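Q: how would this look folded up:
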Amino acid sequence: MAGAFYGSPMPVVLVYYVEYKYILKIELSKRCVMTDLFLVVDDNQPTRALIGEFLKTLGQSYEEAENGGEAIKLIQSRSFEGIFLDILMPEGDGFEVLNWMVKNNAILPTVVFTEAKARFDMDFPSMAEGLGALKAFDKPVTLEKTRTALEAMKTFRQS
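A: Presented below is the predicted three-dimensional model:
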């Protein structure tokens, strides 16, 4: 399935976007335990470390996954406040993670950081938002973008 979205039309799952966002808001409002633990998913270790440093600077803790397959295993075994997700990765890309979350009702606010638009003439950030990501940013990752992502996750949980 890796790479299935490169050059092919968006999957039918986009039809459920509005309904999925509504379900996310309802389910997240039921959660009362805040873990302050975030998942950082990127195949590039320096990018994971940079996001991790920004999160620590902002008083948050994090765990790392280097691909979508690892991310899904961690989501199944731990509780996270949210996910920072890259799109283009081997062994399970970001779209596969977002699709898995929809299919398995994994209720986690997700923010996408990607450089895919620079490498391909496709608007992957908008595509990710169409699959349920709260926000999508082009790389490079900055402290301000990380702060904005955390604020979006917090606002989403409170709504």
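Q: Could you use CA atoms for every contact and neighbour count after this?
A: Fine.
Q: which element follows the strand or helix carrying residue 17 toward the C-terminus?
A: Per DSSP states H and E, residue 17 falls inside helix 17-30. Using DSSP H and E, the helix or strand that follows helix 17-30 in sequence is strand 37-41.
Q: what helices or strands is that next one leaning on?
A: helix 45-57, strand 61-65, helix 68-77, strand 82-85 (3 or more C-alpha pairs under 8 Å, 6 or more residues apart in numbering; DSSP states H and E).
Q: one more time with 6 Å, if that's ok
A: Packing partners of strand 37-41 (3 or more C-alpha pairs under 6 Å, 6 or more residues apart in numbering; DSSP states H and E): strand 61-65, strand 82-85.
Q: what does the last one contact?
A: The contact list for strand 82-85 (C-alpha atoms under 6 Å, 6 or more residues apart in numbering) reads 38-41, 108-112.
Q: Next, the structure of the following sequence, for comparison with the previous one:
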Amino acid sequence: MRRMLRRMLIADDDMHLRKLVSTYAELEGFQCQEAENAQEAIDLLDKTDFDILILDIMMPGKDGFEALAEIREHSQIPVIMLTARSEEYDKLLGFNLGADDYVSKPFSPKELMARVNAVLKRTGSAPNMILQFGDLRIQIDARLVEIGEKTINLPPKEFDLLVKLAQNEHIVLTREQLLETVWGYEYHGDTRTVDSHVKSLREHLGDRRKLIQTVWGVGYKFEYRE
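A: Okay, the predicted model is just below:
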């Protein structure tokens, strides 16, 4: 597969929150690094190129506002700030310092990822969202699947399922993970829903059906070999 790798830095002193965001971001095709305080985030930004920064405001030592002001002296990386407060002053200060968006705690990880993708598109930082596996081509923004010169018309959920698996090539995704990320975290359905959609998706893919492999007792993975 040939696609652009997206890198995310998550700066928050709450380890469990960092892991939660990282889990959902990786399912969206991001490679994540974590920082437990503002200074560590600043140091990582000096050493590594990231596509977006998730920055908590309330951290020990430097807070998010101080970190953002320092970062903006030399970087225009898109920044989404996390806050447990909803005061208008805080948001205005963050925007004046150069924040691209705000998310208030507690938040839905899916909403955060939607905001991440919206910010990347708005700032022109989003990569060309095309996944290519041999003659299978997935145009994410256009919601178009092609095999060679043939267009494959997939129902919406099958398309979303194919994208999720393809974005996580070689990674086994459990049925529960697929339910949460494709059908929605609040979806209360039987995991057999995933199985039935995978079966239908394979039928639509025809000769390329073997790209989606069953990992018995666990879930599914997308596996392409030239």
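Q: which part of structure 2 lines up with the helix holding residue 17 of structure 1?
A: On structure 2, no counterpart of helix 17-30 of structure 1 exists by TM-score structural alignment.
Q: quick one: buried residues of that helix?
A: Using 16 or more other C-alpha atoms under 10 Å as the test for burial, helix 17-30 of structure 1 gives 17, 20-21, 24-25, 28.
Q: Tell me the one of these nearest residue 94 of structure 1?
A: Residue 94 of structure 1 lies nearest to residue 17 out of the buried residues of helix 17-30 of structure 1, by C-alpha to C-alpha, at 16.3 Å.
Q: Okay, residue 14 of structure 2 and residue 60 of structure 2: tell me how far apart.
A: Distance of residue 14 of structure 2 to residue 60 of structure 2, computed by C-alpha to C-alpha, to the nearest Å: 11 Å.
Q: again with residue 11 of structure 2
A: From residue 11 of structure 2 to residue 60 of structure 2 the distance is 12 Å (C-alpha to C-alpha).
Q: what residues do those two have in common as contacts?
A: Between them, residue 11 of structure 2 and residue 60 share no contacting residue, judged by C-alpha under 6 Å, 6+ apart.
Q: returning to what we had before: if you rank the contacts of strand 82-85 of structure 1 by neighbours, which is first?
A: Compared across those, residue 41 has the highest neighbour count, 30 neighbours, by other C-alpha atoms under 10 Å.
Q: Could you find the counterpart of it in structure 2?
A: Using TM-score structural alignment, the equivalent of residue 41 of structure 1 in structure 2 is residue 11.
Q: could I get the buried residues of helix 17-30 of structure 1 as JSON lines with distance to residue 154 of structure 1?
A: Shown next, in JSON lines, are those (distance: C-alpha to C-alpha, whole Å):
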{"residue": "17", "distance to residue 154 of structure 1": "20"}
{"residue": "20", "distance to residue 154 of structure 1": "18"}
{"residue": "21", "distance to residue 154 of structure 1": "15"}
{"residue": "24", "distance to residue 154 of structure 1": "13"}
{"residue": "25", "distance to residue 154 of structure 1": "12"}
{"residue": "28", "distance to residue 154 of structure 1": "11"}
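Q: For the residues you listed, which two are the farthest from each other?
A: Greatest spatial distance in those: 17 and 28, 16.3 Å, computed using C-alpha to C-alpha.
Q: Pretty sure residue 35 is one of the things the match of residue 41 of structure 1 touches, is it not?
A: Yes - applying C-alpha atoms under 6 Å, one finds residue 11 of structure 2 in contact with residue 35, separated by 4.5 Å.
Q: roughly how far apart are residue 157 of structure 2 and residue 198 of structure 2?
A: Residue 157 of structure 2 is 10 Å from residue 198 of structure 2, where distance means C-alpha to C-alpha.
Q: same deal with residue 51 of structure 2?
A: Counting by C-alpha to C-alpha, the gap from residue 51 of structure 2 to residue 198 of structure 2 is 32 Å.
Q: do residue 39 of structure 2 as well
A: Taken as C-alpha to C-alpha, the span from residue 39 of structure 2 to residue 198 of structure 2 is 45 Å.
Q: same check, this time on residue 63 of structure 2
A: On the measure of C-alpha to C-alpha, residue 63 of structure 2 and residue 198 of structure 2 end up 46 Å apart.
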